[in-house]
Each structure stands twice: as structure tokens, then as C-alpha cells.
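Engineer: give me coordinates for this.
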Amino acid sequence: MNKLQRTALALAATTAALTAAVAPAAASPGPGVLSATGCHGTTCIYVNGSGLRVNYAVVTNKKGSTVGRGMISSNWDGRTHTGPRLKKGQSWRFDYNRIMNNGNKVCGSIEGIDVACVTIHR
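Structural biologist: This next block holds a predicted model:
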């Protein structure tokens, strides 16, 4: 197992633990399931999927200096999905279950502050 695979497994385990407080527990990734994580400031976004298929996205209030509603958006549909208020360490999950276009972005924020994004690739 290389460093990238170990890091991906650690991120998946951490995200699953954080998500449990606000959203139902997610099944562990199976073969062929890829994911991506991006952080900016106090916000992190985790996107679960494979290729252009996005299963779900999780936004996490990493440090909690801003308490507010979790928001997840993408330029695939141009919509912003608003979740519950998130305190320090809390997460919220939005299920996409969609095939997006190569280059689309999925972003997360807490009340629009410190927007973190990942880009969807084949």
C-alpha cells in the first residue's frame, strides 16, 4: 500500500467518524470507489465517487471558528444545498448520486466562508 492509498484510507475513516454525528453512517468504500478531499481555512469537503460519478459530498467545520449552516454546491447544476448549523468538528452530507462532467467542481463551506472545492476528473 503506497502513501497515497494510506492517506486516502485515513481520510475516509476520519470523514466517516465526523459524519456519524450529523448524517447516517456511510458504507465503507468498495473496489473502484475513489474519493477526493479539499480544505480551505476552517472548511473541508470530501467527495465520494468513481470517475465522473459522484455518490455524495460531506462538508466539515474543521476548526469551528465560524458556526453556521453547512453548504454544498456544484457547477454541475448550479445549485447550493443548505444543511444544518455545524459547530466545531461537525459534518453534513448531501447525496448527489449523479454523473457529472469532467472538470465540474463540488464545493463546501460554512455560511459561504472558507469555500473548499474539489474538481471531478475521469
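
Engineer: rest of the way, CA atoms for contacts and neighbours
Structural biologist: Will do.

Engineer: next, residue 15: secondary structure please.
Structural biologist: Using DSSP: H, G, I helix; E, B strand; the rest coil, the structure places residue 15 in helix.

Engineer: now the helices for the protein?
Structural biologist: Counting by DSSP state H, the chain has helices at residues 3-19.

Engineer: burial check on the residue nearest to residue 44 when sequence neighbours are not counted, number of neighbours?
Structural biologist: By the measure of CA to CA, 6 or more residues apart in numbering, the closest residue to residue 44 outside its immediate chain neighbours is residue 60, 5.1 Å from it. When neighbours are defined as other CA atoms under 10 Å, residue 60 has 29 of them.

Engineer: wait, residue 60 touches residue 92, no?
Structural biologist: Yes. Counting by CA atoms under 8 Å, residue 60 does reach residue 92; the two are 6.7 Å apart.

Engineer: to compare against the first, here's the next sequence to fold:
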Amino acid sequence: MTDNLLKELKQNIFYRAKIFIENLQEFAPFGAKLIEGDIKDVVYSDDAEIVDSTKGIKILQDNFSEEIKNKIIEAGAIAFDVTANFKNGDGISEKRDALCLKISSDGENWSDEYFPYMIIDGECVWK
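Structural biologist: Here you go, the predicted structure:
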């Protein structure tokens, strides 16, 4: 798998997250997977009115891991909304909204990356 394909997978996640953030101000966990070079969107849903994010993340991660190990997909990515501490320009820690991106191409190791964002004039701006 090439770095360009992983980059495309991440871009897909950011594009969708931006839409959710701008339109809903929050979102349930969702994902995307790479199948033979194509990106397929994946959502977890259950019949509950409120989605249990922890449950949704685990289900997506477990399913993607299994599919990667069985060579059904090449990689999986999961995105969810978090609030975390980040240092501002002055080095002071402050709570910020962020996108957490979990990604794996081997089904065993999942990297977690955090991307803070702000809503400015109704638009999601990654900081």
C-alpha cells in the first residue's frame, strides 16, 4: 500500500468530519476503509437514539482489524470527536475540540492522531 492511498483515506475522513462539524457541531464515530485502492465509507449505527461512542469505536476497530488480517481490506480509519488538552501558542494547556483519527494498515497497530479544530463563522478550521 502506498503513502498516497493512506493520504487519500485521511483526506476522506477530514472531508466528512468537516461536513458533520459544520452542520451538526458534533458527530458519532465513523470510518472509511481502503478496498483494492477504493475508499468506502463506513458508519456504525444502532437503534438507540444516542450512539454509544465507545461501543461504536470498538466495533469499527474490531471489524476493520479482522478484515485487514483476512486481506479483505488494505487499511481502515476511524474518526470521532473528542475534547482534549492542547498547548496554545503561549505554551499554556487548554481544552479544545478535536478530531481523533485512528488508522491501521496491519490490523494490529492503530495510531491515534489528534487534530484540534475551531468553528469560525460557521466553518470548521483545523488548528
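
Engineer: quick TM-score on the pair, please.
Structural biologist: Once the chains are laid over each other, their TM-score by TM-score structural alignment, normalised by the length of structure 1 reads 0.31; 53 aligned residues with a CA RMSD of 3.6 Å.

Engineer: got any residues that touch both of residue 60 and residue 92 of structure 1?
Structural biologist: Counting by CA atoms under 8 Å, 6 or more residues apart in numbering, the shared contacts of residue 60 of structure 1 and residue 92 are 70, 86.

Engineer: who touches the residue nearest to residue 44 of structure 1 in this structure?
Structural biologist: The contact partners of residue 60 of structure 1, by CA under 8 Å, 6+ apart, come to 18, 43-45, 70, 86, 89-92.

Engineer: of the residues you listed, just the buried ones, ChimeraX syntax please.
Structural biologist: Only the buried entries of those go into this ChimeraX selection, using 16 or more other CA atoms under 10 Å:
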select :18,43,44,45,70,86,90,91,92
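
Engineer: quick one: which of the contacts of residue 60 of structure 1 is nearest to residue 115 of structure 1?
Structural biologist: Taking CA to CA as the measure, residue 115 of structure 1 lies nearest residue 43 of those, at 6.7 Å.

Engineer: do I have it right that the closest one meets residue 92?
Structural biologist: No. Residue 43 of structure 1 is not in contact with residue 92 according to CA under 8 Å; the separation is 11.7 Å.

Engineer: who touches both of those two?
Structural biologist: Listed contacts common to residue 43 of structure 1 and residue 92 are 59-60; contacts here mean CA under 8 Å, 6+ apart.

Engineer: adding distance to residue 99 of structure 1, write the contacts of residue 60 of structure 1 out as TSV.
Structural biologist: Compiled in TSV, the contacts of residue 60 of structure 1 are given as follows (distance: CA to CA, whole Å):
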residue	distance to residue 99 of structure 1
18	26
43	25
44	22
45	18
70	23
86	28
89	29
90	27
91	23
92	21
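
Engineer: show me the contacts of residue 60 of structure 1 that map onto strands.
Structural biologist: When DSSP state E is applied, the contacts of residue 60 of structure 1 are split such that 43-45, 70, 86, 91-92 fall in strands.
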